[in-house]
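In: Sharing a model that was predicted from the sequence below.
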Amino acid sequence: MKKIYITRKIDDQVIDQLKERFDVQVWNKEDTAVPKDELLHQVKDSHALLTMLSDKIDQEIFDAAPHLEVVANLAVGYDNIDLDAAKKAGVIVTNTPDVLTDTTADLTFSLIMAVGRRITEAAEYVKQGKWTSWSPYLLAGTDIHHKTIGIIGMGSIGQAVAQRAKGFNMDVLYHTRSRKSEAEQRFNAKHVSLEELLKESDYVVMLAPFTEETKQMMGKKEFALMKKSAFFVNAGRGTTVDEQALIEALQTGEIAGAALDVFEKEPISADHPLLSMKNVVAIPHIGSASRETRLTMMKLASDNIAAVLQGKKALTEVK
């Protein structure tokens, strides 16, 4: 019986379905990533891995896994996996695209609203017993409606965010390598240079995938181009941002605030400079974390594994 190793506890119904046909082993500490030495031990006789973004699947892993046929990553992204090493080893890599688009777009727009209207700051204000009276400018924030949103990365999630922005009567600018004619028609979106997007947007939203081209594409120069009244939102990849440059832009008042679901190195420590700033909303990489979407992602990853191990074509292979 072929063995599947799952690097984090997932839904029991998904595990039970896999157990009907395969030997399934699961890392049993739900809130911690599997240690590298444990993973190296488990892959020796594994035919499939169901992995998380927090798992680094590199050359060392592939060298230790002579029977490995497929790595199913529980995410859209796969920069935690060495694709060249996988290809040389003849291992298929899959991800979970599309199924998390709307959920991630919901979360992204929640970040826009939270930082613009100071929601988390206001919630803490009440919890700390500071609310003693009402005043006209008590925790006054910034409007979202009729403002300009600039979306960096106009893939499926970017377009879903643009759809939500139109409900708030926002003007939509976007920057990506290739124009999206259909999106321009649907959302009345305008394709612009990165420089123009940064200068004109009230909310700059980073949704670009991580590549060598996008690595730290938001740096000191880019933050300096933004309006002092503008907010930066990152729900894409932390590595697309020069975090020190972001910290300096916030400290000097170069931008008004930031809302972040992702960071350069994760998880961040409690003494991280960004966490001491009132104008920063920081959450722990939960873009697609709704119960419904997580279950759908788990089922897709499971289906990919089952297909490959039974000699069939993967549903969502990373090319």
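Out: Ah, there it is. On a predicted model such as this, the values are computed, not experimentally measured, just so you know.
In: only C-alpha atoms for contact and neighbour calcs from this point on.
Out: OK.
In: Which strands or helices does the helix ranked longest in the chain pack on?
Out: Longest helix of the chain, by residue count under DSSP state H: helix 291-309. Contacts defined by 3 or more C-alpha pairs under 8 Å, 6 or more residues apart in numbering; DSSP states H and E place helix 291-309 against helix 12-19, strand 48-51, strand 70-73.
In: Structure two is appended below for comparative analysis:
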Amino acid sequence: MGGERVKIVVWDSIGNTLLGVRPWESWESAVRETLLRENPAAEEVALPLRMLLAGHDIDLTWFNSADAPYAPFGPLYADYAGSLHFTRSIEEIVAAIAEADFLVMHKERLPASAVERARNLRLIQHLGQDCRGVPVETARERGIPVAATPLVNYLTVAEQVWAYMLNWAKRLPAQRVHMTSRGYVDSWHGFPGTRYLGDLKLGLLGMGEIARPIAKVAQAFGMRTRYWDIERFPDLEEAFGMTFMTWDELIASSDVVSMHLALNAQTEGIFGAREIGLLKPSALFINTARGKLVDQTALSEALAAHRIGAVALDVFAAEPLPVDDPLLRLHDVADERVTLTPHNAWQGPWTWVRDSQELWLNVRRALRGEAIQHLV
């Protein structure tokens, strides 16, 4: 590649920043078929990084704490002859940032010292608007812009949470049965057991990228929203009319409890039998985060014993969900208290493309001297 030599450091242990800008040929064949089925011009829309940044000589370094490379990224490495670093050394990452023109991040914790040492940094680009790991004030002091592009991948999950809530509150499965059985003939106006969301309390466990748009919509519905997180967000509390609560208080007092935590060694199994026992007998429990956050056996037992009101789950302890799982048996008998979906709330693969494209288009805007979007 000719043109300006640009050093870009990508710090992303998940790979979402690059997932949607891989060369077309590196996409799995089934994914390519899906993309083309939904948009025959997909190959022209899902542009690889080499085309998005054409005209610039890119020195791409990707820091990843994984133990092995994700095979589909191979052609992307070949495009740039870039170096893939499997590292957990913050010192090595800070040293690379010191020489970088652009830093692209996703969910990492950037020390303020790294920004202070950066000599050439023109933009810190974060994937996702929950950029709590970026020392924004330090960047501002150095005159380095920070941008945080929204994650469509996560917004679609927030939409699914609302679909679950509305489905439950308005008893849509039961109303469908009421219509198909012609039960409406003798009771046309009204349907028992439906709920007005404005009367209900919504509890969000975690206040990250997915929980925030949920809280925003809840405010529009007039719900009383409370949240728990390892951090407090006074600005979001004011913006969304939310209340911060302790873990136990939130679980015990909410009509809807929705899980939005990352899965790691500290959070695995965090919502166990004790927490399930704290739920209101009428409560709806939603999990679109990760199945292993929850004691699924205890959850199944509580449902079977009618100790909790309802569940809506997109994620499970084992995936695909075993065909003889107790949750599936409850779901199969058309129990409206159980709504299960096959880990599809994120609605890929187009969400990968949209997330990665917008991020790298922002880098291209900066390279061209155009207005950077999504500034923090």
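Out: That came through fine. This structure is a prediction, so every number in the text was calculated from the model and none was measured.
In: What value does the TM-score take for this pair?
Out: The TM-score (TM-score structural alignment, normalised by the length of structure 1) is 0.67; 262 aligned residues with a C-alpha RMSD of 4.1 Å.
In: which position in structure 2 aligns with Ser178 of structure 1?
Out: Applying TM-score structural alignment, one finds that Ser178 of structure 1 aligns to Glu231 in structure 2.
In: contacting residues around its match?
Out: Listed by C-alpha atoms under 8 Å, 6 or more residues apart in numbering, Glu231 of structure 2 has no contact partners.
In: ok, back up a step: dump the helices and strands packed on helix 291-309 of structure 1 to a markdown table, plus distance to Gly167 of structure 1 and mean neighbour count.
Out: Output for these, formatted as a markdown table (distance: least, C-alpha to C-alpha, whole Å; neighbours: other C-alpha atoms under 10 Å):
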| stretch | distance to Gly167 of structure 1 | mean neighbour count |
| --- | --- | --- |
| helix 12-19 | 36 | 14 |
| strand 48-51 | 36 | 26 |
| strand 70-73 | 33 | 27 |
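In: On the three-state scheme, Ala148 of structure 2 is what?
Out: strand (DSSP: H, G, I helix; E, B strand; the rest coil).
In: I'd like the distance between it and Arg22 of structure 2.
Out: 21 Å (C-alpha to C-alpha, to the nearest Å).
In: cool, and Glu43 of structure 2?
Out: 11 Å.
In: same thing with Val6 of structure 2?
Out: 19 Å.
In: The two: which has the busier surroundings?
Out: A count of neighbours by other C-alpha atoms under 10 Å puts Arg22 above the other of Val6 of structure 2 and Arg22, at 23 against 15.
In: OK, contacts around the more buried one?
Out: Arg22 of structure 2 neighbours (C-alpha under 8 Å, 6+ apart): 47-49, 72-73, 75-76.
In: If we use 7 Å, what do you get?
Out: By C-alpha atoms under 7 Å, 6 or more residues apart in numbering, the contact list for Arg22 of structure 2 reads 48-49, 73, 76.
In: Map Ala305 of structure 2 onto structure 1.
Out: Aligned partner of Ala305 of structure 2 by TM-score structural alignment: Thr252.
In: To which residue of structure 1 is Arg354 of structure 2 aligned?
Out: Aligned partner of Arg354 of structure 2 by TM-score structural alignment: Thr296.
In: measure the closest residue to Val262 of structure 1 other than its chain neighbours to Val71 of structure 1 for me?
Out: Once flanking residues are discounted, Val262 of structure 1 sits nearest to Gly238: 4.8 Å by C-alpha to C-alpha, 6 or more residues apart in numbering. Gly238 of structure 1 is 23 Å from Val71 of structure 1, where distance means C-alpha to C-alpha.
In: Equivalent analysis for Asp12 of structure 1, please.
Out: According to C-alpha to C-alpha, Asp12 of structure 1 stands 20 Å off from Val71 of structure 1.
In: Then Ser46 of structure 1?
Out: 10 Å.
In: what does Pro97 of structure 1 give?
Out: 15 Å.
In: which SS class is the spatially closest residue to Phe244 of structure 2 that is not a sequence neighbour?
Out: Closest residue in space to Phe244 of structure 2, ignoring its immediate chain neighbours: Tyr227 at 5.1 Å, by C-alpha to C-alpha, 6+ apart. Secondary structure state of Tyr227 of structure 2, per three-state DSSP, is strand.
In: With Thr17 of structure 2 instead?
Out: Classified using three-state DSSP, Thr17 of structure 2 is helix.
In: which residue ranges form the helices in the stretch 51-200 of structure 2?
Out: 74-80, 90-99, 112-117, 136-142, 152-169, 172-180 (DSSP state H, counting those that start in this stretch).
In: which bit of structure 1 covers the fourth one?
Out: Per TM-score structural alignment, helix 136-142 of structure 2 has no counterpart in structure 1.
In: before we move on, what about the shortest one?
Out: Using TM-score structural alignment, none of the residues of structure 1 align to helix 112-117 of structure 2.
In: Which strands or helices does that helix pack on?
Out: helix 90-99, helix 136-142 (3 or more C-alpha pairs under 7 Å, 6 or more residues apart in numbering; DSSP states H and E).
In: ok so Arg5 of structure 2 is a helix residue?
Out: No: applying three-state DSSP, one finds Arg5 of structure 2 to be strand, outside a helix.
In: who's in contact with it?
Out: Counted by C-alpha under 7 Å, 6+ apart, Arg5 of structure 2 has contacts 56-58.
In: Tyr196 of structure 2 maps to what in structure 1?
Out: The alignment partner of Tyr196 of structure 2 in structure 1, by TM-score structural alignment, is Asp143.
In: Tally up the residues packed near that match, please.
Out: 12.
In: before we move on, back to that, now do the same for the match of Ser178 of structure 1: helix, strand or coil?
Out: Per three-state DSSP, Glu231 of structure 2 ends up coil.
In: Can you tell me which residue is spatially central in structure 2?
Out: Structure 2 has Tyr154 as the residue nearest its centroid, 3.5 Å off, counting by C-alpha atoms, centre = their mean.
In: Fine by me, we can end here.
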